[in-house]
Structures are given as C-alpha cells and as structure tokens.
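Asker: Turn this into a model:
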Amino acid sequence: MRRLRNRSLAALAALGALALTGCGTGTHPSGAGAAPTAAGGTITAHPFMRLTPVHDETGMTLLEGPVFGEDGKLTVVDVTAPAGAPKVLRVDVRKKTARTLFTDARGAYTSAQFSPYDGRLYLTDFAHGEIVSLAPGGGDRRTFFTGEVDGARMRPDDIAFDRDGNLYVSDSLGLSEGEARGRVVRLARDGGNATVLADGLAATNGISFDVGYRGLWISELTENRISYLPVEKRPGATGRHTAVRVDAGLAQTDSIAVDADGNLYQALHGRPAMAVYDKYGTHLATVRVPARAEGLESATNVAITPGGTRAYMTVSGPAGGYLYTFDALAAGIRQSNGG
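Answerer: Take a look at the predicted model:
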C-alpha cells in the first residue's frame, strides 16, 4: 500500500537524521506450493519463520535482500531496524534459526549481495548514499563507495554483479520528490570509475542480469514497469526499453530476481505477492501468501536455492518480518539471490 511506502520513506529519513545527531537442492521440496499448470496461475507461498518484530523506534520492520552464501545459509537485511538491533541476519534454513550477523548505529540497508570477485557481502545504505562491504562472517566493515556520481549523491537500492565483480546499482534518486531522476550506475570492482548507464528512470528499484549477462532487468517503482537495459554490445542491440507493464493496482514494483530459465520474479511493495513473467513478458503466475494471513503488506524480494527450486520470499507488515516459501518455476542461480 502507499501508506507502507510512505512509512518506509519516513523511517529511512528518521534513520538518516539519527546518523547526523534446508537450503535444500531438490526440485520439488515438501511444503512448497505446486507450480501452476497454466499461464496466469497462482502459487501459494507458505509461512516458514518469523524473523523480526515491528520496532518501537521506527514503527515498522521491512525485510529485504535475501541471498544464499557458500555455506548454504541465507542472509537477510532489515531496512528499518534501529541502532543496535539486527540490521543483517544470518538464517540457517535447515535448523530454522536466525542470528545477528551485523548491526550498527547508522545504516539503513536495503539489499545484500555476495561479490563473485572477493567473496565479501555488499550492502546498500539507502539513507547515506553509500555501499559498504563485510567479511562473510559479518566483520571487517569497509566503505566501498561514497560520494557523488555526476554531481548527485546516490540513493542506492539494489545491486547486481557481473561475472567479473563489477557492480550495477539501482539508484532511486528522485524518489522522495516524485521525480523521474532514477539511474543505473556502474562501479568497477575496486569502487572506482562510477558511470551512469541510464537515467531519467522512475525510482529505480530492482535490478538483475538476465541469464546470459547480456542485459539488466530494471524495475521502476513509481511507474510499475520493468525495463530492459542491454549492457553487452552486439549486433542489433538497442538502448533501454520498457519490457513489462505490471498491473499492480495500489502496489508498486520492488526488487526483481531471475531464475535459470530466465523467468522474472517481480516483488510487489504494498502487497504480499510476486508477479512472475517469462523473458518475453508473458505473465506466468502470481505468488501469494494465504488469504488468511493478516498484518502482511509487502513482499520485497526472493532468493531461490542455488541449483534447486525452494524459494524464500521476504514479507513484512504490522505482523512483523517473515520468510515465506514456495516452489519456483526453475532452479536458482546467482541472479536469483540478493540484489
């Protein structure tokens, strides 16, 4: 709902002000919703575990950025966690346990992603326009990038890595003003050579490479559309174009993931659901939590088990922050994790 988005922005602004003063690999795991047999079907997601309560200090919780590490454990961020509360959690999906991986008094982290270059965990700090990295165990915090890009400080939301470890960042610049100033920014793997690849976007949010790393799928929050941006120069390649218009009603397009078959999983902020499309824009299915679930208002992202189809969706609202599971349409790959 719009109310949740407004509360999210208010909470992030407050955090910025404070700063100034089983992972199973089977293809059909038990308990997951069955894949639909026809286009436009429904996949039911099932509750897996509650990770966070609503925080008194910020008035909400908002889970994001689920990503599997090499140890098979799932990392999740809580965007609106207050100072000292768990801001990055490590979840053992086999044991259904969670522990604090990292916290601080400053950041509002909206995504998490492991680099294929150095193996570190990268986080976007939306409130401060920074990207930081951690050792896989949660220590050794480093500022990877801070400062302006082409005269404006980023509002980094999600990250996608190419095969060499270079970063592609969805910059939600202009979100709070309601202006189409969003960008896609490329950063070299050493943090240098910041380059704007696309601008004039409507609050850039989700970002993920396609299966072949030829281009980026980008979701634009305030226009409810998914755009495609080629990054590999090849004959016949053209510039960015609108690929999918998402019929989301009061909800908005949040993070995006891609499975091994190239299907797109578009999360919906303001509705506890995901819309699934093939690479040609055909609507394949909608992932939904059961109708009886109360107090859940937003599904922000998903991680699909690498090599398997067990999917873990981050869902949040007045009831708290949860992981829900379902059976994805194809196996998980790097593009199905994090961002």
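Asker: hey, let's count contacts and neighbours off CA atoms from now on
Answerer: Fine.
Asker: Check which helix or strand residue 311 maps to.
Answerer: strand 310-317 (DSSP states H and E).
Asker: now for stretch 296-315, what's the gap between its first and last residues?
Answerer: 7 Å (Cα to Cα, to the nearest Å).
Asker: those helices in the stretch 151-300 of the chain, which residues are they?
Answerer: All residues of the stretch 151-300 of the chain lie outside helices when identified by DSSP state H, counting those that start in this stretch.
Asker: Also the stretch 1-150 of the chain?
Answerer: Using DSSP H, counting those that start in this stretch, helices in the stretch 1-150 of the chain cover 2-20.
Asker: Pull out the buried residues from stretch 241-253.
Answerer: 243, 244, 246, 248, 251, 252, 253 (16 or more other Cα atoms under 10 Å).
Asker: Name the surrounding residues that touch that stretch.
Answerer: 1-2, 205-206, 219-229, 266-271, 280-281 (Cα atoms under 8 Å, 6 or more residues apart in numbering).
Asker: can you check stretch 154-168 too?
Answerer: Taking Cα under 8 Å, 6+ apart as the rule, stretch 154-168 contacts 110-113, 115-118, 124-131, 147-148, 169-173, 184-189, 204-209, 213, 255, 335, 338-339.
Asker: from these, which ones fall inside strands?
Answerer: 110-113, 124-125, 130-131, 148, 169-171, 184-187, 204-209, 255 (DSSP state E).
Asker: Sequence B follows; please return its structure for comparison with A:
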Amino acid sequence: MRRPPTRPLAVLAAAGMLVLAGCGTATSEPRDAASSDDAGGTIRAHEVMRLTQPHAETGMTLLEGPTFGTDGRLVVVDVTAPEGEPKVMSVDVGKKTVRPLHTDGRGAYTSAQFSPHDGRLYLTDYLHGEIVSLDAGGGDAKTFFSGEVDGAPMNPDDIAFDQDGNLYVSDSRGLSEGVAHGRVVRVSRDGAQADVLADGLAATNGVSFDADYHGLWFSELTENRISYLQLDEQGEVTSRHTAIRVDGGIAQTDSIAVDADGNLYVGLHGRPAMAVYSPHGERLATIEPPAEAEGLKSATNVAITPGGTKAYMTVSGPAGGYLYTFDALAEGTRQSNGG
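Answerer: Below you'll find the model as predicted:
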C-alpha cells in the first residue's frame, strides 16, 4: 500500500500473505429506544455466533457476503482467510453450526451471490480482478470473468444480479492510489460481454437493485455517498444522481442491501453498525450490537431471510468474525440477500 489502508478491501499481496485494509420469520428482541445521535433510533442486534478468529498469517479476519442458499443455510466469505482456512463457509443459523465450503491458495473473496440463471455461487476476487463461480456444494470452481474492461483491470467488490442473471459489479479500482477510478460494470450472464455503466467513482463498494428492478443503488466508500442509476428495460442507464449522503463520522459506507419495501441497509466500515434509509433518503434507524460488545470494528453486509424479517449481519474486528441478528423493517428478497 502507498498509504495507510482506508477500508477492508484495499488488498496487497506481499510475501505470499494478504493484508487487507480496509430461515424462518421469527423476530429478534424488541427494539431499544431511540438514541440521541442516530436519526430514527437504534435497533439492537444480538450475537448469533462467532465464525472466525483473526488469522496468524494475515493478522485479521473479515466476514462478508452473507447470502442464503436454497437449502436455507447462510453462505459467508472470509476475505482474509489464508490458504487452508475456509474462505467460504456454510452456516446453519438455527443449529449455530458452521462447515467449510471452499478454500484455495489464491482468492481474496469480498462478496457472494447465487445466480438466478444457473443457481451457482458467484464470488468476487478483489485481489486478482476475477469473478469465480462454484456449484452449490462449493466445488467445481470456475473462473467466470477476468481481464480488462474498457482497457483497465477491475477490483470487483460486490455483485447484484438482475432477473435474467446478468451481473452488476461494483469495481473499486483506484482505491489503493486514492483516485476516483471506480466503476459500475455490467457483465452478461455468459461472461462474454462487460460494459461500464458509470465511472469516475470514489472507491465503489455496495451495489443493489431497488425493490422493482427499475434502478441500481451504489455506494462510494471515500465520499460516503450513495447514488442511483435509473435503468431502462434493456438495463441501460437513463439517469444518474447522488441520492443519499451518509453522515458516518469516522465510519465509511460499505455494502448495500434492499428489503421488500425498498429500504436500504448500508454497512459501515469503522463502526460495527448499519444505517437504514428509506428509498427517499430518510434515515430510519441504526442497527448495532449492544454497547458492551467489544473488539468489533465493522459491519460489512446483511442477509434478510427471504420472505421473512430475520436478518443476519456480518461483523468483524480484533475479537473475530461474528454473525449478529436483528428484526428487519420489511421482508427479505433477492436484493436483501448478500452481494
């Protein structure tokens, strides 16, 4: 790195080590009363289980990309897991058990999503600029996409699928250099075509369709803002505007999930919390662990149970990588199931 890392996705390969900077419908505990510093009040999340501890080889652990499979299990990736440790895990949230799903000696996977087209699990390899797919059991690894897009390599971060199975990818290119070279890229479902939908972005991070697939939300980490791309029926951009400015203080915008009512759940890097906004930009709530929870630094992403309101967010820090649960404001859909 040329400067101190700003978030958990600035990745450097050195001496074989990775250093990274920066289901049911049952409800959770009742919400706490509104706190004085968060518009809309605070929803207290509660610990489900610890999934990982900091790795000796990388000095940290970082959970991301929670997404429910058709078997009801939650798939989670550990961005910093070294070779031999599980890089993709399958979690039974009811039994509170976890089993390894995939590992390899190369990938730094920052998101996970199941395709509506072929049912395979797609992972973004931020370090190597690739998108990898696995079968539902974690095997049959294939490189789905790699190489340059419009003459420049990608640092793919998160994925959103449209209803036809095309991928919309947040490309965080330029983060390590501190320049606004980030992009939103659409990759056809066969991996043969890649097009830039938006560029000149400041560390593009979260990406998610709205509730009706009429547009795409995306966040920019180093500007703490969320923008909206309106799309036509062919997936072409018809307009773009800044929609929400996140008052995060020392925290920065991470991944985005959208529930059935169109509300946005925005992960915060630098604070173990998520901010919730209405599609009109109103701050509805802040979701965070109890005050006594220590050693947690970031809440990267969330998956809301499809058809239910039970939500699971990935939270990480020096204490390890955890799953926390809370009651979402509306039911889960594909847009609120990882990314």
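Asker: on that earlier part again, filter the buried residues of stretch 241-253 of structure 1 down to the ones in strands?
Answerer: Reading strands off the buried residues of stretch 241-253 of structure 1 with DSSP E, I get 243, 244, 252, 253.
Asker: can you tell me how far the second one sits from residue 219 of structure 1?
Answerer: Right, residue 244 of structure 1. From residue 244 of structure 1 to residue 219 of structure 1 the distance is 9 Å (Cα to Cα).
Asker: Mutual contacts of those two, please.
Answerer: Common neighbours of residue 244 of structure 1 and residue 219 (Cα under 8 Å, 6+ apart) are 225, 226, 227.
Asker: from those residues, which is closest to residue 6 of structure 1?
Answerer: Nearest to residue 6 of structure 1 among those, counting by Cα to Cα, is residue 225 at 19.7 Å.
Asker: Leaving out sequence neighbours, find the closest residue to residue 275 of structure 2.
Answerer: residue 286 (4.6 Å; Cα to Cα, 6 or more residues apart in numbering).
Asker: about what we covered before: the buried residues of stretch 241-253 of structure 1: which two are farthest apart?
Answerer: Taking Cα to Cα, no two of those sit farther apart than 243 and 251, at 18.6 Å.
Asker: which residue packs closest to residue 107 of structure 1, ignoring adjacent ones?
Answerer: residue 125 (5.6 Å).
Asker: can you map out the strands along the stretch 51-200 of structure 2?
Answerer: 63-68, 74-78, 88-92, 97-102, 109-114, 121-125, 130-134, 142-145, 148-149, 152-153, 156-161, 167-171, 182-187, 194-201 (DSSP state E, counting those that start in this stretch).
Asker: The first one: average distance to aligned residues in structure 1?
Answerer: When structure 1 is overlaid, strand 63-68 of structure 2 sits 0.2 Å from its aligned residues on average, using mean Cα distance after the TM-score superposition for structure 1.
Asker: list the helices and strands that strand packs on?
Answerer: Contacting strand 63-68 of structure 2 under the criterion 3 or more Cα pairs under 8 Å, 6 or more residues apart in numbering; DSSP states H and E are the following elements: strand 74-78, strand 109-114, strand 298-304, strand 310-317.
Asker: most neighbours per residue, which of those strands?
Answerer: Of all these, strand 298-304 carries the top mean neighbour count, a mean of 31, counting by mean count of other Cα atoms under 10 Å.
Asker: what inclination does that strand have with respect to strand 204-209?
Answerer: 10 degrees (axes from the mean of the first three to the mean of the last three Cα atoms, to 10 degrees).
Asker: in structure 1, what residues pair with strand 298-304 of structure 2?
Answerer: With TM-score structural alignment applied, strand 298-304 of structure 2 matches the range 298-304 in structure 1.
Asker: how close does that stretch sit to structure 2?
Answerer: Averaged out, stretch 298-304 of structure 1 is 0.3 Å away (mean Cα distance after the TM-score superposition for structure 1).
Asker: quick one: contacts of that stretch?
Answerer: Against stretch 298-304 of structure 1 from outside (Cα under 8 Å, 6+ apart): 1, 63-68, 254-257, 259, 265-274, 310-317, 328, 331-333, 336-338.
Asker: Stretch 90-109 of structure 2 now?
Answerer: Outside stretch 90-109 of structure 2, the residues that reach it (Cα under 8 Å, 6+ apart) are 23, 48-49, 51, 72-89, 123-128, 137-139.
Asker: The strand holding residue 311 of structure 1 vs structure 2, mean deviation?
Answerer: Looks like 0.3 Å for strand 310-317 of structure 1 (mean Cα distance after the TM-score superposition for structure 1).
Asker: Just the residues contacting that strand, thanks.
Answerer: 23-29, 32, 54, 60-64, 66, 272, 295-305, 321-328.
Asker: Drop anything exposed from those.
Answerer: 23-25, 27-29, 32, 54, 60-64, 66, 272, 296-305, 321-328.
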